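J.: Pasting a predicted model and its sequence here:
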Amino acid sequence: MLRFGTAGLRGPLREGPDGMNVTTVSRTTAGLADWLRERCLGGGAVVVGRDARHGSAEFATATAEIFAAAGFPVTVLPDPVPTPVVAFAVRELGAVAGVQITASHNPPADNGYKVYLDGGSQLIAPADSEIEKAIEAVVEPIAREAVSMSGADLVDRYLARVAQLPGLLGGPGARADVRIALTALHGVGGALAVRALAAAGFTDVHVVDEQFAPDPDFPTVAFPNPEEPGAADLLLALAERIDADVAIALDPDADRCALGLPGPGGWHMVRGDETGVLLADYVLRTRPTDPLVATTIVSSRLLSKLAAARTARYAETLTGFKWLARAGDGLVYAYEEAIGHCVDPTKVRDKDGISAAVAAADLVALLKAQGATLQDELDSYAVEFGLHAGDQVSLRLPDQAAASVLVAALRADPPSEIAGTPVKFTDQAQVRGRLRTDALIFDADDFRIVVRPSGTEPKLKCYLEVFAQVSEPDDLNNARQLAAQRLFELATFCRSLAGGKE
């Protein structure tokens, strides 16, 4: 059967207990309802939403009707909605749980069942294993009771919050002067993102028409993920054609946000680590009292240096927003390198691509009013903190078990040097405390590699970062060329782990 893991279920649409289907969704919902009642949360409010994937409407209806029959007042969000709206609604209503039917940026043949618990955060252990046991104990038949749509006002309340994010700094005039290219990648975030940007004062927004309307077949992309090669080509072409100030790509359920910028070689997408530090600095400009910023063990080390320079506290967690949202008191911003950003943790305790898009646009407006760009800001970080250049190698495998096998083999016989440089090996599975996980870290003076199996896809992921001191702006181009060569050498090593195939 599908295992109840990272935030819930995710898998291929097919019959049987190892696939996403109405039976699987029904049993999962009945088990979750039983688990909530066992903890004296029966009768508490539940929020249900969905994206526009194949099966999502049917799965959301089954989920809502089973909760209703089990005695839970259910708010069903109307029409397909971005995942962060569900996270917001759970927190806004004080609900005991929320379910979003989505497979995020997975291929078209997949769907999923994402769970939020009290407070609007993703579930963590031991809740996941306890719920899984409750699912296994479900006895058929499972009762259902009709439910009406009832959550339209929550979408409006979410939009109002995003449009007035704490720290909007660009100013009305500056925001009106920003031109934005936007793609929804056939997902559910397009219309809501345009509304949110307009409400915040950004009205010069141009969208990729071919990718704007929700389409579960994702016809223009091989994989509906802004990080995948080629996925943002139409966006970058639009940005160049309209002479945009910034390009913004949302993933299909709009909980992730990627940025594109112009450069000497044309428009290109920037890495999640770069966007992460830009947005962290933007949030910290509001100077909240004793702020905390957080990222994960696979992300760039640059945020730790920025935090120290901005007199902010810094924390690292395991990958995933179920950990980042719990990074500590005073959290004002968190990000993971996989283009996930949380710019408003008091209201949305998960990654949120739409609020991140508004914050990024406001930062563009602030800098443009000063005669600067996002690239200028990134260059200034390289001079202030040293160049931090990153890359990721994702090795697609037949199944998730194959990734674990590769990690086990590398753990049993780790290299003493990589690309001709001695490395220090750390097995995170042997680390005590909250950072213990199935990951391997290789550290050298000028680079770092983290290797781990994906928690949601059949992939082995390798996270690469190269460090270089930059004494003055004129040294940047040379430093970037040397870093690119170094990253190529590290990527070659990572591809060798799977026989050179990616």
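T.: That came through fine.
J.: Please count neighbours and contacts with C-alpha atoms only from this point.
T.: Fine.
J.: now the strands: where do they sit in the stretch 151-300 of the chain?
T.: Counting by DSSP state E, counting those that start in this stretch, the stretch 151-300 of the chain has these strands, from start to end: 179-183, 204-207, 246-250, 257-263, 266-269, 292-296.
J.: Please spell out which residues along the third one are buried.
T.: For strand 246-250, a neighbour-count test (16 or more other C-alpha atoms under 10 Å) marks 246, 247, 248, 249, 250 as buried.
J.: okay, pairing it with this:
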Amino acid sequence: MDATELKDKAETWLRADPDPATVAELREVLARGDVADLADRFAGDLEFGTAGLRGVMGAGPNRMNRAVVRRTTAGLARYLKATVPDVARRGVVVGRDGRRLSAELAEDTARVLAAEGIPAHVFPSLVPTPLAAFATLHLNAAAGVMVTASHNPPEYNGFKVYWGNGAQIIPPHDKGIAAEIARVEPANQVRLLPVDEARARGLWNALPDSLGEEYLEAILRLRVHGRGSDSLRIVYTAMHGVGGVWMERALARAGFRHVHVVAEQHQPDGTFPTVRFPNPEEPGAMDLSLATARRVNADLVLANDPDADRLAVMIRGQDGALRMLTGNEVGVLLGHYVLARGAKQAAGATPHVVTTIVSSTQLGDMARELGAAYDEVLTGFKWIANRSLERERAEGTRFVFGYEEALGYCVGTVTRDKDGVGAALVFADLAAWCESRGTTVAGYLEEIQRRFGLYVSAQRNFTFPGAQGAQVIARIMEGLRASPPARVGSRTVRAVTDYKKGEKLPPSNVLAFELEGGGRVTARPSGTEPKIKYYFELKETPGPGEPVSAARARAEAQLQQFIDAFLALARERGQPEVTA
């Protein structure tokens, strides 16, 4: 589009934008004649997909704002009325986190639903995403909406949608909702019912505190060991998010007497003043947690992201030093604990565990030996949850655990999505069990690695923002697809899986390269951020009597060589020279 076309689009948007703040913002962009900024804002509509909507806040169709959310909610409401006959009885759950604009977006969502004749079950205060997921199931709602951008930087917000089964939406619902959104009238013509009128007509129902109590009781029942600790020292950070009060209550009720919160990050604050990127995986995000842990001599550090659906863990290593566990290590620990301890205590259906194609293959190795059903699915917890539901219906399996390496874990069926609060509680329970048997979490992990192998993994992410960035990411993927490497370093590529073909799973823009002698690298664009992601894994077997630390050092050196070799190949196929 040239400058004239962009200006015309902007003027059309301004006439329909109901929010004076974004109207003023866009007029300022027009006044300074910033064509590049306009081009990005009007590059297209913010895509409704993997987790509903997520994007940078601001004016324009390629941003998160009140105009976009009103039209999105109207499209969702109309799709629900067309596909869910009793939606007017069941209603839709609406929750929000502590980000900027979350309160306004949640209120707009509820008011549009009410205007469409759909009751909105509204959380009156900030809640973790897992509680919104729990409420969708617990209330038998037709759907759920959580206004959150999870772990994204402060300029982002989002609109996450759950279906009535409690899981995030998958095809055909995502496409059906998107098609309805495309047909919605301009935002300033979308009807909103006044809050007082919605309440009077039974179309705005404030959810009671008792619902949160029921959630806490449900996650407390997930524990395997079931006893807290008078001596285990735990540090917890909410990362400026909404998990703090819930995690404190859960750990206290579970009997953990020495819980120290990271005070600087404990209260919800959508500006995230101590971290640029409130994701525990990002460099520097855990610095305050580490400092607190050193001060109180902590045994365990638990961290949620801002909407508390993810969990990060630090433990004391066998050498006494604190170290961050990888997402795969947390998944392997929880998976083994639930399968080897919890699943044996429960009679009946075959236990079922699920992970993703970019997570460690070790969960599958353990599941096969421990007599559990196992699945690998596409990236995204929606696929984990929906696959567990499919096998429950078809085979009568019992879902006990699912995880993705990006710090997402779900124990049991309290929610059908990742739950950083419930998973943190079960991990603390695991640590207390280790303590009761005279070992540590690090010792337990080594027991697993000696039995099932030492898997080392790493991820490299490269960010390319904006419309031009999307083109760069597409060029990299197509370069790898058109000319897949025959070797990575010293290892031959024995198989290439192009998930875009949809041969084993639904089509997805993902490539996996499996190597002779063990090893895998997977490439995919992020579904929620302007990134391309590479996932690497190698397996090493500790020798008889060899310290696991020595085997780990050997494996990590090999992994780094593997990573360097693959990134060199990626650069030959379109990867710009940038830092991960």
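T.: Done, it's in. Quick caveat, the model's predicted, so the values are computed rather than measured.
J.: ok so, going back, now, among the buried residues of strand 246-250 of the first structure, which is nearest to residue 364 of the first structure?
T.: residue 246 (7.5 Å; C-alpha to C-alpha).
J.: Map the closest one onto the second structure.
T.: Alignment note (TM-score structural alignment): residue 246 of the first structure maps to residue 300 of the second structure.
J.: Output the residue interval of the second structure matched by the host helix or strand of residue 314 of the first structure.
T.: In the assignment (DSSP states H and E), residue 314 of the first structure maps to strand 313-317. Mapping strand 313-317 of the first structure onto the second structure (TM-score structural alignment) gives residues 373-377.
J.: and if you look at stretch 375-387 of the first structure?
T.: Counting by TM-score structural alignment, stretch 375-387 of the first structure pairs with residues 442-454 of the second structure.
J.: so residue 6 of the first structure touches residue 455, yeah?
T.: Yes - judged on C-alpha atoms under 8 Å, residue 6 of the first structure makes contact with residue 455 at a distance of 6.8 Å.
J.: Comparing those two, which residue is more hemmed in?
T.: residue 6 (19 against 15; other C-alpha atoms under 10 Å).
J.: The more buried one pairs with which position in the second structure?
T.: Checking with TM-score structural alignment, residue 6 of the first structure has residue 50 as its match.
J.: Run through the neighbouring helices and strands of the longest helix along the first structure.
T.: Assignment by DSSP state H gives helix 476-496 as the longest helix of the first structure. On a contact count with 3 or more C-alpha pairs under 8 Å, 6 or more residues apart in numbering; DSSP states H and E, helix 476-496 of the first structure meets helix 374-385, strand 387-396, strand 459-468.
J.: Can you give me every residue that contacts the nearest residue in space to residue 313 of the first structure that is not next to it in sequence?
T.: Nearest-residue entry for residue 313 of the first structure: residue 292, 4.6 Å, with adjacent residues in sequence omitted and distances by C-alpha to C-alpha, 6 or more residues apart in numbering. Going by C-alpha atoms under 8 Å, 6 or more residues apart in numbering, residue 292 of the first structure touches 312, 313, 314, 315, 328, 329, 330, 331, 332, 333.
J.: so what's the closest residue to the third one other than its chain neighbours up against?
T.: Nearest-residue entry for residue 314 of the first structure: residue 293, 5.1 Å, with adjacent residues in sequence omitted and distances by C-alpha to C-alpha, 6+ apart. In this structure, residue 293 of the first structure makes contact with 280, 307, 312, 313, 314, 315, 331, 332, 333, 334, judged by C-alpha under 8 Å, 6+ apart.
J.: Now which residue in the second structure aligns to residue 207 of the first structure?
T.: By TM-score structural alignment, residue 207 of the first structure lines up with residue 261.
J.: hang on, isn't that match packed against residue 233?
T.: No - the pair residue 261 of the second structure / residue 233 is not scored as a contact, 11.0 Å apart, by C-alpha under 8 Å.
J.: Pick out whichever of these two has more residues nearby.
T.: Comparing residue 261 of the second structure with residue 233 by neighbour count (other C-alpha under 10 Å), the higher total belongs to residue 261, at 22 against 18.
J.: In contact with that one, which residues are there?
T.: 235, 236, 237.
J.: Residue in the first structure paired with the second one?
T.: Aligned by TM-score structural alignment, residue 236 of the second structure pairs with residue 182 of the first structure.
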